[in-house]
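Visitor: my questions concern the predicted model and sequence given below.
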Amino acid sequence: MYSGVAVEKGNNNGKKKAGIIASTVVFGMGMLMLGMIFCIRRKKFRMNDNFKDVRKEDMELPIFYLSAVANATGNFSSRNKLGEGGFGPVYKGILAEGQEIAVKRLSKSSGQGLNELKNEVILIAKLQHRNLVKLLGCCIHEDEKMLIYEYMPNKSLDFFIFDQTRRKLMDWSKCMNIIVGIARGLLYLHQDSRLRIIHRDIKASNILLDNELNPKISDFGLARMFRGDQTEANTHRVVGTYGYMSPEYASNGHLSVKTDVFSFGVLVLEIVSGNKNRGFRHPDQNLNLLGHAWILWIKGTPLELIDECLANSSNVSEVLRCIHVALLCVQQRPEDRPNMPTIVQILGNENPLPQPKQPGFFIGRNPLEQDTSSSRNNVYSANEASLTSLEAR
C-alpha cells in the first residue's frame, strides 16, 4: 500500500519537473523570438531613420510607391536586371505612363550600401547638367530602399570601348564628343554647381550613354562634397577603383579635384586605345597602358596608341591633342596636372601645350614575379572591382 503511494507521488514529481522544463523551454524560445523581432524592427527603424533627414532636405525629390516600381520591373524580374554593383542590383522598368526607368535597389545584405545610397540622394538630387545622369525619385518602404533614374539605352561606356564588335559602331567624332562631354560634366561638379563635388570613381563603367551616345556621369555613392573655398582634404577611407586612382590619393588619402583629373586622363587613354589600363600588359616591355602611352610619347610615335577601329575616322590633330591632354592629366604630381576648366578650354582650341612629365603608376610588373598580391605590385591596375573601404597607409 505504501509502495503504491510512493510510486504515485514519484510520478507526480516527474510530471511537475517535466512541466517546469517545458515551460522554461517555451518561455526561453518566446523571449528569443521577441528579441529577434525587436532587433529586426530596430534595424528597420535605423534604416528608415537614416533617410529622415534626406526627405526633409530633398522635399522636391518625388517619392515612388513600391507597388508602382514592382509593377514597372515585373516584380524585379531577372529578365529586367541590367547589372549589379556593391550597393545591389539595377533593373530596367517601364512606368504605367510608358516612361523607361532604371531602378537601383539596395541589397538587404549590403553593409555599406545604405550610406552610399543616402550620399547619392543628397548630392545628385541637387545637381542638374546634361552630362550627369538624372535622378527621377526614390522609393523608401520599410527595408526597401531604391533610387529611380532615367534609363540609358546604350548602357555604359565600357560596354562599347572594350568590346571589339560594338567598338566598331563608334567613330572618332563620337569618341571626341564623349571625351568633351565627360570633361564638361566634371567641370560642372568641380566648379559650376551649387556644391563642389569630387566624384572619386570616374571610370568607363560609370559613364552612361543615351540614345545618341552622349555621356552622362553616374554613380555618386562614393562622391565627396567640399564646402566653401575648400579644395582638398585628407581621408583615411580611400574609395575608388584600382587603375583609375591617383598616386597621392591611393597611397596617402590626399583628395582634391586633381583626383578626378587623374581618373579622367586614364579614361581618355582607354577611349583612344580601346584597352583597359588595369588589364593592359605590353608584350615586350611589360608596361601598363599609362607606361605604354608614355613610352610612345617619348619615342615620338603616340599615334601607335590609336585603336585600329578608329584609324580611318580619326582626326589626327584631335587624337594627338587628346593623348597630350591625357598625359598631362596623369602626371605623378597633382600640382602639375591641369584643372577641369583648363582641360575643357584646351580640348576646344589648338594653342600650344606644355610637355607632360612622367605619369604616376606607369611602371609594369616584373615578369618573374608570380605573386598577385597588390602589396607586391608596382602598379594599381590589377583589380577590377570598386573599393569601398581601403585604409590608406
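Guide: Thanks, I have the structure now. Numbering: from 1, shown residues only.
Visitor: make it CA atoms for all contacts and neighbour counts henceforth
Guide: Noted.
Visitor: all strands of this structure, in order?
Guide: Under the criterion DSSP state E, the chain contains strands at 81-84, 89-94, 100-105, 135-141, 144-150, 196-198, 207-209, 215-217, 224-226, 232-234, 237-241, 254-256, 386-391.
Visitor: what is the orientation angle of the second one with strand 100-105?
Guide: Meaning strand 89-94. Relative orientation of strand 89-94 versus strand 100-105 (axes from the mean of the first three to the mean of the last three Cα atoms, to 10 degrees): 150 degrees.
Visitor: still on that earlier bit, can I get the strands of the chain in TSV including distance to residue 8?
Guide: Output for the strands of the chain, formatted as TSV (distance: least, Cα to Cα, whole Å):
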stretch	distance to residue 8
strand 81-84	68
strand 89-94	66
strand 100-105	65
strand 135-141	60
strand 144-150	59
strand 196-198	82
strand 207-209	82
strand 215-217	83
strand 224-226	78
strand 232-234	80
strand 237-241	72
strand 254-256	82
strand 386-391	68
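Visitor: the structure to be compared is supplied as follows:
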Amino acid sequence: MSFGLREENRALLQRVTEMIRDEIMPLEEEYHAEINKGDRWQYTERQAEILEGLKAKAKAAGLWNFWLTDSDKGFGLTTVEYAYFAEEMGKTPLGAEVFNCSAPDTGNMEVFERYGTEKMKEQWLKPLLDGQIRSAYLMTEPDVASSDATNISMSCVRDGDEYVLNGEKWWASGAGDPRCKVYIVMVKTGGDDLPVHKRQSMIVVPADTPGIEILRPMEVYGHDDAPHGHMHIRFTNVRVPTENILLGEGRGFEIAQGRLGPGRIHHCMRAIGQSEIALEQMCKRSLQREAFGKKLAQLGANFDIIAECRMEIEMARLLCLKAAWYMDQGDARAAAPWISQIKVVAPRVALKVIDESVQMFGAQGISQDTPLASAWTHVRTLRLADGPDAVHRRQVARAELKKYTQEKI
C-alpha cells in the first residue's frame, strides 16, 4: 500500500505549489474585492482578467486537468497522487479553477467522458476540458430528503422524441455563474412498480432551455457565494431531446455512484489544504502578536492547541490517502466505506483547525480582514454536500457490522 508520488510527479507538484504561492494567492484579495462592484452575478473586467489570466498561465505551463486520473488525456496521476495536488489547490479559493480542477465540473466531465454520447463529448466535454464553460449538477430537491436519492422526484416524462421535465432543484452549485452552460439533472422516469434503484435517470439539459427559471441564490450563513452561487431552480415543461438521457432510463444510480465517489474525496483533499493554510496562519499570528507581555503562542493552552491541530491534520491526510489507494484498486464497493470515513473526518478536522485559528486572531478572525470566516463557512457546507455526516457514518457502521453477521443491516 503506497501513498507516495512517483519521482516525475514530485517536480510537477512543486511547480503547482510555487504557482499557488507566488501568483495565485497574491491576487486573492483583489479578486474577491471585485465581487461587490456592480452586478454580483457577472464578472467584472478586472475579475475576469485575473481569473482568465491565471488559467491561461496554468494551461500554457501544462498545469491543467490534473483530476484526469488514470487517463491518457491527463497526466496519468493515480488518485493517491492527485490528493497531493488537490491539497495544494485547496489552500486558495481560486486554486481548483485555475488548474481546471473545480467541482462540480470535474464530476460532470467524468460523466460525459464515461457515459456521454460522441455528440455530448463534442458539445459539452470539449469546452469543459478547455475551461471555456462551467456546468452544474442538479440532484437535491427542496421537498424531499435528498440524502436518500431514492426520494428524487423531479418529473421526467417521455413525449415522443422529447422528455418533459417539471419540478424544482436547489443547491445547484455553480448554476449562478454566467459561464454555466449545461446541467446534468437527476430525475424520476420510472414508476413505483419498478425496483427502487431503477426509477431515477440522469439527463443533460442546456442551461438556456426554455422553461428554466432561477428562483433565487441559496445563502450559506447569509452569503450568496456570488458569482458562483448555489441556485434554487424551477423547471416548467422543460423539453429536451430523448437522446439527452444518459445510458437510458433507470440508470441514474449507476451513474451517480461513478460520479460522487471521486467528487467526495476531491472535496476532502482540498479541505486538508484548507486545514494546512489555517494552521499556518494560526502559527504566524501566535508568534507575531503579544498580550500580557508574552507571544500568544506562550499563553494558555496554545502549545497544546497547535500540536493537536498538527496531529489531526496528519491523521486526516493518511485516511484520505488510504481511501484514495482503495479507489485506485478499481473496486468501488471496497473503496466506499473508506470514502465515507474521510468524508466525515476531513471537514470535521478542517473546521476545528479553522476555528482555532479564528480564536488566535480574536475578533479579526471573524471579520473580512482574514479569509478564515469564509473558509469556515465553505468547509461547514462540506458536512452536507455529497451526503451529510449521518449518512456516511451509517455506511461505515454497516460495513463494520457486516463482518459479524449474515443478516441485512
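Guide: Structure's in. What do you need? Keep in mind that this is a model prediction, so the values were computed, not measured.
Visitor: overlay the chains and give the TM-score.
Guide: After superposition, the two chains reach a TM-score of 0.28 (TM-score structural alignment, normalised by the length of the first structure), with 180 aligned residues with a Cα RMSD of 6.7 Å.
Visitor: now residue 323 of the first structure. Nearest residue, chain neighbours left out?
Guide: residue 269 (6.6 Å; Cα to Cα, 6 or more residues apart in numbering).
Visitor: which residues are in contact with that neighbour?
Guide: By Cα atoms under 8 Å, 6 or more residues apart in numbering, the residues touching residue 269 of the first structure are 289, 290, 293, 323, 326.
Visitor: out of those, list just those in helices.
Guide: 289, 290, 293, 323, 326 (DSSP state H).
Visitor: my read: residue 380 of the second structure touches residue 354, true?
Guide: No. Contact criterion Cα atoms under 8 Å: residue 380 of the second structure and residue 354 do not qualify, at 10.6 Å.
Visitor: now do the contacts for the closest residue to residue 268 of the first structure other than its chain neighbours.
Guide: Leaving aside its chain neighbours, residue 268 of the first structure sits nearest to residue 326 (6.0 Å; criterion: Cα to Cα, 6+ apart). With contact set as Cα under 8 Å, 6+ apart, residue 326 of the first structure has these partners: 264, 265, 266, 268, 269.
Visitor: how much space between the first one and residue 270 of the first structure?
Guide: The spacing between residue 264 of the first structure and residue 270 of the first structure, counted by Cα to Cα, to the nearest Å, is 10 Å.
Visitor: and residue 278 of the second structure, how many neighbours does it have?
Guide: Residue 278 of the second structure is flanked by 26 other residues according to other Cα atoms under 10 Å.
Visitor: state the helix or strand in which the closest residue to it other than its chain neighbours lies.
Guide: In space, and not counting its chain neighbours, residue 278 of the second structure is closest to residue 354: 5.3 Å by Cα to Cα, 6+ apart. Assigned by DSSP states H and E, residue 354 of the second structure belongs to helix 332-361.
Visitor: rewinding a little: output the contacts of residue 269 of the first structure as a markdown table; include the columns distance to residue 48 of the first structure.
Guide: Compiled in a markdown table, the contacts of residue 269 of the first structure are given as follows (distance: Cα to Cα, whole Å):
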| residue | distance to residue 48 of the first structure |
| --- | --- |
| 289 | 45 |
| 290 | 45 |
| 293 | 49 |
| 323 | 47 |
| 326 | 43 |
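Visitor: correct me if wrong: residue 161 of the first structure contacts residue 271.
Guide: Yes. Contact criterion Cα under 8 Å: residue 161 of the first structure and residue 271 qualify, at 6.3 Å.
Visitor: helix or strand right after the helix holding residue 354 of the second structure?
Guide: Per DSSP H and E, the helix or strand that comes after helix 332-361 of the second structure is helix 372-382.
Visitor: show me what counts as buried in the helix or strand following that next one.
Guide: Once the chain leaves helix 372-382 of the second structure, the next helix or strand it forms, by DSSP H and E, is helix 389-401. Of all the residues in helix 389-401 of the second structure, those buried under the rule 16 or more other Cα atoms under 10 Å are 389, 391, 392, 393, 395, 396, 399.
Visitor: before I go, just wanted to say thanks for your time.
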